[in-house]
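Q: Quick one, fold the following:
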Amino acid sequence: MSVVGTGQFFGSPEEERDKLMQSLMDQKNKLSKSEGIPFVTLNDGKTIPQLGFGVFKVDPDEAERVVTEALEVGYRHIDTAAIYGNEEGVGRAIAKSGIPREELFITTKLWNDRHLDVEAAFEESLQKLGLDYVDLYLVHWPAPKNDNYVAAWKGLEKLGDRARSIGVCNFLPEHLEKLLAEATTVPAINQIELHPALQQRDAVEASLAAGITVESWGPLGQGRFDLGAEEPIAAAAKNHGKTPAQVVIRWHLQNGFVVFPKTVTKSRMVENIDVFDFELSDEEMAAITALERNDRGGSHPNDLN
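A: I've put the predicted structure just below:
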């Protein structure tokens, strides 16, 4: 199975642009028309709320309170990981929420040192979360120097309905290429660092070419730059009576990405979910897209092993 086309991925630059735009439109057309947070349909037929809530770097002692507040605000998609150390707090919040399990979408992830120990690692996460299944289980990083990510993926493929969907994080085109050559199941998701200053277009293009939905982590730039100081973002915020963060979240949504901003403050949770009563114009979208400057805040996928 390959994502290689007539060129490195698609062909000529014009063909790459046209196919990328068509893929983005296809993703947007998959959104449900229901009220509230829209859903994206994945390549396995499952659906995922397009806007979720992340708990990266949320203190384990604070996780229960933070996730409880997020659920109260209206989030139903929670993204955690084994390495965050807060799965238990997330699980306690879920258990106490009274929200039917089928209304929640819970993601967790396999850490790099467990690529050859998927079954045990996954069961540990389920136990900490207090769940019988997760909606999405991801290989957290390819860790290419260890060269075990294909074996890890084969382990995920064996989890069955205990992981309703499976996917990857931080996979570059070359990692996807190698994985897809040996995979039985195409990943449903590729979760990558993505924000206006780092758009990882090669990874987005390779994912979409294989039918893989793109999720944005660090969607607001992880505090590395002042959103309000970026003229296109500030102008759009003024035009729509919104905050710069709301404008950037809207940019992700209109690009068809799944996005889950993180905050520990309830007022920010409310702000971040209040993004469905306006739409950025094509000109505003293009101006924000032009902010690309390869400003990576997290690790490079080839360096974290």
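Q: switch to C-alpha atoms for all contacts and neighbour counts from now on
A: OK.
Q: And the helices in this structure?
A: Along the chain, the stretches classed as helices by DSSP state H are 13-29, 60-73, 87-97, 118-129, 149-157, 173-182, 201-209, 231-240, 244-254, 266-273, 282-289.
Q: One more, please, to line up against the first structure:
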Amino acid sequence: MATQITDRSVLNNGVEMPWLGLGVWKAKDGNETVAVRSAIEAGYRSVDTAAVYGNEEGVGEGIRQAGIDRDQLFITTKVWNADQGYESTLKAFDASMKKLGLDTLDLYLIHWPVKDKFVETWKALEKLYRDGYVRAIGVSNFHIHHLEELKKHSEITPVVNQVEYHPLLTQKELHAYCKERSIQLEAWSPLMQGNLDHPLLVELGQKYGKSPAQIVIRWDLQNEVVTIPKSITPERIVQNAQVFDFALSAEDVEKISALNENKRFGPDPDNFDF
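A: Model prediction:
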């Protein structure tokens, strides 16, 4: 169980990834730079971005402004759907690295399982990993059947599967599948895009003296799920990290898990159109 912000998950290739990171989806116009710098100053050591977010340059600037050693940070970005395929993925990676201003990347993900393309995309990620440009490679939004298909054609097992995961979408079968294969599950949209007014979360917030957001982040961590709550507000970024001074009881963890409705706020990976 993560007990401090510096705690890390050991991935299946031995690389260590922080349990808590900052997500920067939709953060632009300089907000992402402020958010990244504020997060690092608050103790965060992981930042998650993507080519399609259009803010890799701002993230890179935030990293530089924070002024800490690069080897203390864990930076993730993702190849977008339109760039999938072997050669196009390699080009997309180069473009992302130039925008970030980095020589090496900690984690590179396939953003979505684009049919008839994600296998070739994965082969490009394997090359980047073997050539030393990336410390770890993984996937995002992959169902079990996508992972099974990838397994037939790959030599390297993904270290991470980043998926929509929150109290209304616990993905129990996928979580168990990944755990059995040492694939670290990572939650995007852990705070349900702000839909945190559920009576149980409010009640538990009052019980533990925490906000519903902090309750959910703590629930993620106790379920051994890496979590990357998004915020551009320095005060909220700090609050989201104040989850290491308490622990939910096993009973309360189960109560939150029982809220599952298989409800998505984002697209289903089997039915997305972008």
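Q: Would you pull the TM-score for this pair?
A: The TM-score (TM-score structural alignment, normalised by the length of the second structure) is 0.95; 269 aligned residues with a C-alpha RMSD of 1.3 Å.
Q: any idea which of the helices of the first structure is most buried?
A: Mean neighbour count (mean count of other C-alpha atoms under 10 Å) peaks for helix 244-254 among the helices of the first structure, with a mean of 24.
Q: Distance from the chain centre to that helix, please.
A: 14 Å (C-alpha atoms, centre = their mean, to the nearest Å).
Q: so where is it in the second structure?
A: Residues 212-222 of the second structure are where helix 244-254 of the first structure lands when matched by TM-score structural alignment.
Q: before we move on, what about stretch 188-208 of the first structure?
A: Mapping stretch 188-208 of the first structure onto the second structure (TM-score structural alignment) gives residues 159-179.
Q: Same check on stretch 73-87 of the first structure?
A: Residue span in the second structure matched to stretch 73-87 of the first structure, by TM-score structural alignment: 42-56.
Q: Could you do stretch 39-59 of the first structure as well?
A: On the second structure, the counterpart of stretch 39-59 of the first structure by TM-score structural alignment is residues 8-28.
Q: What of stretch 127-138 of the first structure?
A: Stretch 127-138 of the first structure maps onto residues 98-109 of the second structure, going by TM-score structural alignment.
Q: Please give the number of neighbouring residues around the residue mapped onto residue 249 of the second structure from the first structure.
A: Alignment note (TM-score structural alignment): residue 249 of the second structure maps to residue 281 of the first structure. By other C-alpha atoms under 10 Å, the residues close to residue 281 of the first structure number 12.
Q: Now do the residue most central in space within the first structure against residue 107 of the first structure, distance only.
A: Centroid-nearest residue in the first structure, with C-alpha atoms, centre = their mean: residue 215, separated by 2.6 Å. Distance, residue 215 of the first structure to residue 107 of the first structure, using C-alpha to C-alpha, to the nearest Å: 12 Å.
Q: One more: residue 222 of the first structure?
A: Counting by C-alpha to C-alpha, the gap from residue 222 of the first structure to residue 107 of the first structure is 20 Å.
Q: the more surrounded of the two?
A: residue 107 (20 against 16).
Q: quick one, what contacts that one?
A: Counting by C-alpha atoms under 8 Å, 6 or more residues apart in numbering, residue 107 of the first structure makes contact with 77-81, 134-138.
Q: could you flag which of these are buried?
A: Taking 16 or more other C-alpha atoms under 10 Å as the criterion, what is buried in the contacts of residue 107 of the first structure is 77-81, 134-138.
Q: Now check residue 114 of the first structure against the second structure: what is it aligned to?
A: Aligning on TM-score structural alignment places residue 114 of the first structure opposite residue 83 in the second structure.
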